[in-house]
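Chemist: Provided below for reference: sequence and predicted model.
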Amino acid sequence: MRKIFLGVVVYALAELALLIVIGQNIGVFSTLMLIVATSVIGIYVMKNKGMNSIQNVKNTMARGEAPGAALVDTLLTFGGGLFLALPGFLTDLVGLLLLMPFSRKMFQPIVYYWMRKKMKKGQFIIVQR
């Protein structure tokens, strides 16, 4: 629990320091507009790309194929939009990395590992109707 708390505190301080530095360099108003713009883009990405990804998962399942790759892609796309929607420049960087196809491939093995670990513990169950 201490590690999580420490991680949140370090993240918040890093994000605040970055906001101050960027605000001093480009101005407070420009910094605020940049944060609002990335939040709007993040919401747009979650809505449009997320729905397209969900449709891709449904199409994959309709063909009788396992939706593993499409499901992971959907999860990473939605996560990228969510990180963009959150205020802050560090979260924007992570969100952009999750949305770019070439860097998203770096995160796919991590998600597969996490899903396998949850399935082995019985915390993640896939139900087929």
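Modeler: Cool, the structure landed.
Chemist: okay, CA-based contacts and neighbour counts for the rest of this
Modeler: OK.
Chemist: where exactly do the helices run in this structure?
Modeler: 2-26, 28-62, 68-85, 89-99, 101-121 (DSSP state H).
Chemist: Rebuild those helices as TSV, extending it with mean neighbour count.
Modeler: Below are those laid out as TSV (neighbours: other CA atoms under 10 Å):
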stretch	mean neighbour count
helix 2-26	13
helix 28-62	17
helix 68-85	22
helix 89-99	20
helix 101-121	13
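Chemist: Spit out the contact partners of L99.
Modeler: 76-77, 80-81 (CA atoms under 8 Å, 6 or more residues apart in numbering).
Chemist: Tell me the spacing between the closest residue to K49 other than its chain neighbours and F83.
Modeler: In space, and not counting its chain neighbours, K49 is closest to T77: 7.2 Å by CA to CA, 6 or more residues apart in numbering. To F83, T77 is 10 Å away according to CA to CA, to the nearest Å.
Chemist: follow-up on the earlier one: check contacts around the residue nearest to K49.
Modeler: 46, 49-50, 53, 98-99.
Chemist: want to throw those residues into CSV with distance to A17?
Modeler: Formatted as CSV, those follow (distance: CA to CA, whole Å):
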residue, distance to A17
M46, 28
K49, 31
G50, 31
S53, 35
L98, 23
L99, 25
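Chemist: Below is structure B, check it against A:
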Amino acid sequence: MRILFTIFILAPILEMWLLIEVGGLIGALPTIGCVLLTAMIGAALLRQQGLSTLLSARQRMEQGQVPARELIAGLLLAVGGALLLTPGFITDAVGFVCLIRPLREALIDELLRRGVMQVQGGTFTAGSGPQPFGQRPDEPRDSGNITIDGEYRKEE
């Protein structure tokens, strides 16, 4: 939790410092132009890569497979798009890592290797616990039995 707090404090300070430095070297208008250009390039990349990932996920589902890597890629695409819309060069660099396919695939491989995100037999888990995605760590794990609550009426 402290790491996130530190990132949220330091990232804007570093972004402002870098924008001021670049603005001092090339001027204010070219700096603003660079920020706008990276946002436009990022939007185009997000559209292209997002459609590609969506089609790949659909293809895997049609084959009866869980599109786990595509779900992680979709999450990284959303994060990358948000970072590219945020003014700054550091956030743009991280955003482009999330949007450029070979870099994103390497990041997914690294996240899976470190166990930050896991794909296990049709379930997608985040973190180090074995709970399925969306289940809180303090909830008991499902034993495989499915209970459906509801009412029924017999029609004749």
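Modeler: That came through, no problem. Values in this document were obtained by computation on a predicted structure and should not be read as measured data.
Chemist: quick revisit: overlap between the contacts of L99 of structure 1 and structure 2?
Modeler: Retained in structure 2 (both residues aligned by TM-score structural alignment, their matches' CA atoms under 8 Å) from those: 76-77, 80-81.
Chemist: Nearest the geometric middle of structure 1, what residue?
Modeler: Taking CA atoms, centre = their mean, the centroid of structure 1 lies closest to G79, which sits 2.2 Å from it.
Chemist: and that one, what pairs with it in structure 2?
Modeler: For G79 of structure 1, the aligned residue in structure 2 is V79 (criterion: TM-score structural alignment).
Chemist: contacting residues around its match?
Modeler: Here V79 of structure 2 is in contact with 95, 98 (CA under 8 Å, 6+ apart).
Chemist: Next: V111 of structure 1.
Modeler: Going by CA under 8 Å, 6+ apart, the list of residues near V111 of structure 1 reads V72.
Chemist: cool, L86 of structure 1 as well?
Modeler: Here L86 of structure 1 is in contact with 39, 92 (CA under 8 Å, 6+ apart).
Chemist: and the gap between it and I125 of structure 1?
Modeler: L86 of structure 1 is 29 Å from I125 of structure 1, by CA to CA.
Chemist: Equivalent analysis for M33 of structure 1, please.
Modeler: Distance from M33 of structure 1 to I125 of structure 1, by CA to CA: 42 Å.
Chemist: got it, and Y112 of structure 1?
Modeler: In terms of CA to CA, Y112 of structure 1 sits 14 Å off from I125 of structure 1.
Chemist: how near is the residue nearest to G80 of structure 2 when sequence neighbours are not counted to F89 of structure 2?
Modeler: Using CA to CA, 6+ apart and skipping the chain neighbours, the partner closest in space to G80 of structure 2 is G95 (3.8 Å). G95 of structure 2 sits 10 Å away from F89 of structure 2, going by CA to CA.
Chemist: Check G74 of structure 2 too.
Modeler: Separation of G74 of structure 2 from F89 of structure 2 (CA to CA) stands at 22 Å.
Chemist: what does R69 of structure 2 give?
Modeler: Taken as CA to CA, the span from R69 of structure 2 to F89 of structure 2 is 28 Å.
Chemist: How about L45 of structure 2?
Modeler: L45 of structure 2 is 17 Å from F89 of structure 2, by CA to CA.
Chemist: cool, and C98 of structure 2?
Modeler: Taken as CA to CA, the spacing of C98 of structure 2 relative to F89 of structure 2 amounts to 14 Å.
Chemist: Please apply the same query to R104 of structure 2.
Modeler: Distance of R104 of structure 2 to F89 of structure 2, given as CA to CA: 18 Å.
Chemist: And for L29 of structure 2?
Modeler: 15 Å.
Chemist: do the same with P102 of structure 2
Modeler: Taking CA to CA, one finds P102 of structure 2 at 20 Å from F89 of structure 2.
Chemist: got it, and I41 of structure 2?
Modeler: 13 Å.
Chemist: Pull the contacting residues for the equivalent of M61 of structure 1 over in structure 2.
Modeler: When structure 2 is aligned by TM-score structural alignment, M61 of structure 1 is paired with M61. Going by CA under 8 Å, 6+ apart, M61 of structure 2 touches P67.
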